[in-house]
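[1] From the sequence below, what's the structure:
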Amino acid sequence: MEAERLGHHVVDGVALELPATAKAFRVRSDAALDRRQIHGAAALGAATGLLILIGQWVALFAPIALLAFAFLMFLIIGIWQRRTSVADQRKILANHPWQVWPCHVVERPERARAGTTPCRVRLLTRSGAVVRSGKADLPTEVWNAMTDGVGTLWICGDLRRPYLVAVPGGTDWTLCHPEEHPPRRSVHITIRT
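    From the prediction side, this is the model:
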């Protein structure tokens, strides 16, 4: 593991064994797998089926049935994406430990979801050399907490594939996509041990 080789701290055990991470994951999982959404999709599916049947005899209902069907597909795809995302996060958290990395974070000029800031996350050696770089939409609170874009983040996963970037403590994370060729730039920092 690169973090150990470079002398960075690696938390014992896999990330999901850490009580704070396990609790945060349960909250995320419960939110993504909300049964009300599934019940809503089932009700909308039944209503759509009824509108399609009625639309065969009454032409007025055909456009409404098509609109309801499109909304149903949108809802089902959204539920599927959330479930897939949670499953991917669980796979990473259940197979990798948290690694404590010094980071340099630079804002990217892209649009992001509300409450996030698009960033380039650069993982550093103790001397400040960039080891890896990735793109993530960090929660805005995390971005604001990193003075001058320098700080410590917890990393979970294989750095060659999408991995999780979290605040220290492993309770609030986001997916980070590695860049093929990280910038070959050093960041001058002092790490006190």
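
[2] When you work out contacts or count neighbours from here on, use the C-alpha atoms and nothing else.
    Fine.

[3] show me where the protein has helices.
    2-5, 19-32, 35-57, 61-95, 140-145 (DSSP state H).

[4] So which of those is nearest residue 128?
    helix 2-5 (13.8 Å; Cα to Cα).

[5] can you list the helices of the chain in TSV and add mean neighbour count?
    Shown next, in TSV, are those (neighbours: other Cα atoms under 10 Å):
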stretch	mean neighbour count
helix 2-5	12
helix 19-32	15
helix 35-57	15
helix 61-95	16
helix 140-145	14
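
[6] Take the ones you listed and lay them out in CSV including distance to residue 176.
    Shown next, in CSV, are the helices of the chain (distance: least, Cα to Cα, whole Å):
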stretch, distance to residue 176
helix 2-5, 17
helix 19-32, 17
helix 35-57, 27
helix 61-95, 11
helix 140-145, 14
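
[7] among those helices, which is nearest residue 120?
    Here helix 140-145 is closest among the helices of the chain (Cα to Cα), at 10.8 Å.

[8] tell me what that closest one is packed against?
    strand 116-124 (3 or more Cα pairs under 8 Å, 6 or more residues apart in numbering; DSSP states H and E).

[9] 6 Å instead?
    Helices and strands touching helix 140-145, by 3 or more Cα pairs under 6 Å, 6 or more residues apart in numbering; DSSP states H and E: there are none.

[10] What lies in contact with that helix?
    Outside helix 140-145, the residues that touch it by Cα atoms under 6 Å, 6 or more residues apart in numbering are 115-117.

[11] Can you turn the buried subset of those residues into a selection I can paste into ChimeraX?
    Buried subset of these, written as a ChimeraX selection, criterion 16 or more other Cα atoms under 10 Å:
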select :116,117
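
[12] tell me which of the contacts of helix 140-145 is nearest to residue 101?
    Closest to residue 101, out of all of the contacts of helix 140-145 and judged by Cα to Cα, is residue 117, at 19.6 Å.

[13] one more, for comparison:
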Amino acid sequence: MHEPRQARQFGYGVSPGPAIATEGGREFAAVLRRQPTLIRQAGVRVGLKAAAIWIPFELAVYLGGGALKEVALAMVGAFVLSALVGAIALRRKVSRSRVWTEKAVKVVGEHPWQVWPCRVEEADPEGSIQPRYVVPSFEWRDLPALATPVFVRVMLLAPDGSVARTYASRIPEYVWHSLTDGLAALWICGDLRFEIVLATPGAQNCWLGTPLPAPTTRPAAREDADDIGVIAREAGSWAVSQWLG
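    So this is what the prediction gives:
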């Protein structure tokens, strides 16, 4: 298992085993493994809906007779070509999804959870790095409306309030609204130089973060640093009680 040196240096909580040893980590790994299949199924559904609209329209044009038959045949050719292009694009998307999901599963399998105080701010996605988004499994089954992601910037904070690392992320909307004042403890998994897994305490909700250049910031005001210390200590103590049962 990889050692999270910076979290240890700051005195933040670190799980004794890899993230996948926890219930939330196992569930997230299972969701990740299903992503390529979900993407393929979504693409197939789009194709079937397009065919359901296009085919009756084609038949109506063809049955119109005369010059319309030639138009209908030309439209059939265009539809077949579009379907082939769409199938190729879907295959590539599924292939890319399989590559990054395997990497993410490896992260939760090899790295422990780290408890970091974080500041989360809503960000403009235009012109920014677009992080990958994984919808928690229960949302696919029961609550698809809650899967709407919010583009945010997540800043991992040092004990003095300065920004240690920054990540672009897309999180479920209800998670964003649950982060009071944008300051909270989050569970982090992975090598902080690369793409990481983030989670609410207890790993009830997990998502991915893509590293950004950390802005140069001064330490927070004293009261902010004190708040950060309280958040880190309380969240770390609670996390340790969860990990040790």
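
[14] okay if I get the contacts of helix 140-145 of structure 1 as a markdown table plus distance to residue 123 of structure 1?
    Listed next are those as a markdown table, based on distance: Cα to Cα, whole Å:
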| residue | distance to residue 123 of structure 1 |
| --- | --- |
| 115 | 23 |
| 116 | 20 |
| 117 | 18 |
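
[15] with the contacts of helix 140-145 of structure 1 in mind, which one is nearest to residue 170 of structure 1?
    residue 116 (17.4 Å).

[16] Under the alignment, what does that closest one map to in structure 2?
    Taking TM-score structural alignment, the alignment pairs residue 116 of structure 1 with residue 149 from structure 2.

[17] residues touching that match, list them.
    Contacts of residue 149 of structure 2 (Cα under 6 Å, 6+ apart): 170-173.

[18] Contacts for stretch 188-199 of structure 2 next, please.
    Contacts for stretch 188-199 of structure 2 (Cα under 6 Å, 6+ apart): 107, 111-114, 186-187, 205-211.

[19] what range in structure 1 matches that stretch?
    Taking TM-score structural alignment, stretch 188-199 of structure 2 hits residues 155-166 over in structure 1.

[20] Residue 191 of structure 1: which of the helices of structure 1 is closest?
    Between the helices of structure 1, helix 2-5 lies closest to residue 191 of structure 1; by Cα to Cα that is 14.9 Å.

[21] what about that closest one, how far off from structure 2?
    For helix 2-5 of structure 1, the mean deviation from structure 2 after alignment is 0.6 Å (mean Cα distance after the TM-score superposition for structure 1).

[22] so how far is stretch 53-65 of structure 1 from its chain's centroid?
    41 Å (Cα atoms, centre = their mean, to the nearest Å).

[23] Please disregard the earlier target; I meant stretch 235-245 of structure 2.
    24 Å.

[24] Then stretch 140-152 of structure 1?
    17 Å.

[25] And the residue lying farthest from the centre of structure 1, how far from residue 121 of structure 1?
    No residue in structure 1 sits farther from the centre than residue 57, which is 46.7 Å out by Cα atoms, centre = their mean. Going from residue 57 of structure 1 to residue 121 of structure 1 by Cα to Cα, to the nearest Å gives 58 Å.

[26] Of all the helices of structure 1, which one is nearest residue 193 of structure 1?
    Checked against Cα to Cα, the stretch from the helices of structure 1 lying closest is helix 2-5, at 15.2 Å.

[27] give me the stretch of structure 2 that the closest one matches.
    The aligned range for helix 2-5 of structure 1 is 6-9, by TM-score structural alignment.

[28] contacting residues around the most centrally placed residue in structure 2?
    With distances taken as Cα atoms, centre = their mean, the residue of structure 2 nearest its centroid is residue 133 (3.1 Å). By Cα under 6 Å, 6+ apart, the residues touching residue 133 of structure 2 are residue 170.

[29] now do residue 153 of structure 1
    Counting by Cα under 6 Å, 6+ apart, residue 153 of structure 1 has contacts 101, 166-168.

[30] Dump those to TSV, plus distance to residue 20 of structure 1.
    Output for the contacts of residue 153 of structure 1, formatted as TSV (distance: Cα to Cα, whole Å):
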residue	distance to residue 20 of structure 1
101	19
166	12
167	12
168	11
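
[31] Buried members of the residues you listed into ChimeraX, please.
    Filtering the contacts of residue 153 of structure 1 down to the buried ones (16+ other Cα under 10 Å) takes a single ChimeraX command:
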select :101,166,167,168
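
[32] once aligned to structure 2, how far is stretch 25-32 of structure 1 on average?
    Counting by mean Cα distance after the TM-score superposition for structure 1, stretch 25-32 of structure 1 comes out at 2.8 Å.

[33] what's next to that stretch, contact-wise?
    Outside stretch 25-32 of structure 1, the residues touching it (Cα under 6 Å, 6+ apart) are residue 82.

[34] wait, isn't residue 133 of structure 1 in contact with residue 106?
    No - when contacts are counted by Cα atoms under 6 Å, residue 133 of structure 1 is not listed as touching residue 106 (10.6 Å).

[35] So between these two, which is more surrounded?
    residue 133 (24 against 17; other Cα atoms under 10 Å).

[36] can you tell me how far that one sits from residue 26 of structure 1?
    Residue 133 of structure 1 is 29 Å from residue 26 of structure 1, by Cα to Cα.
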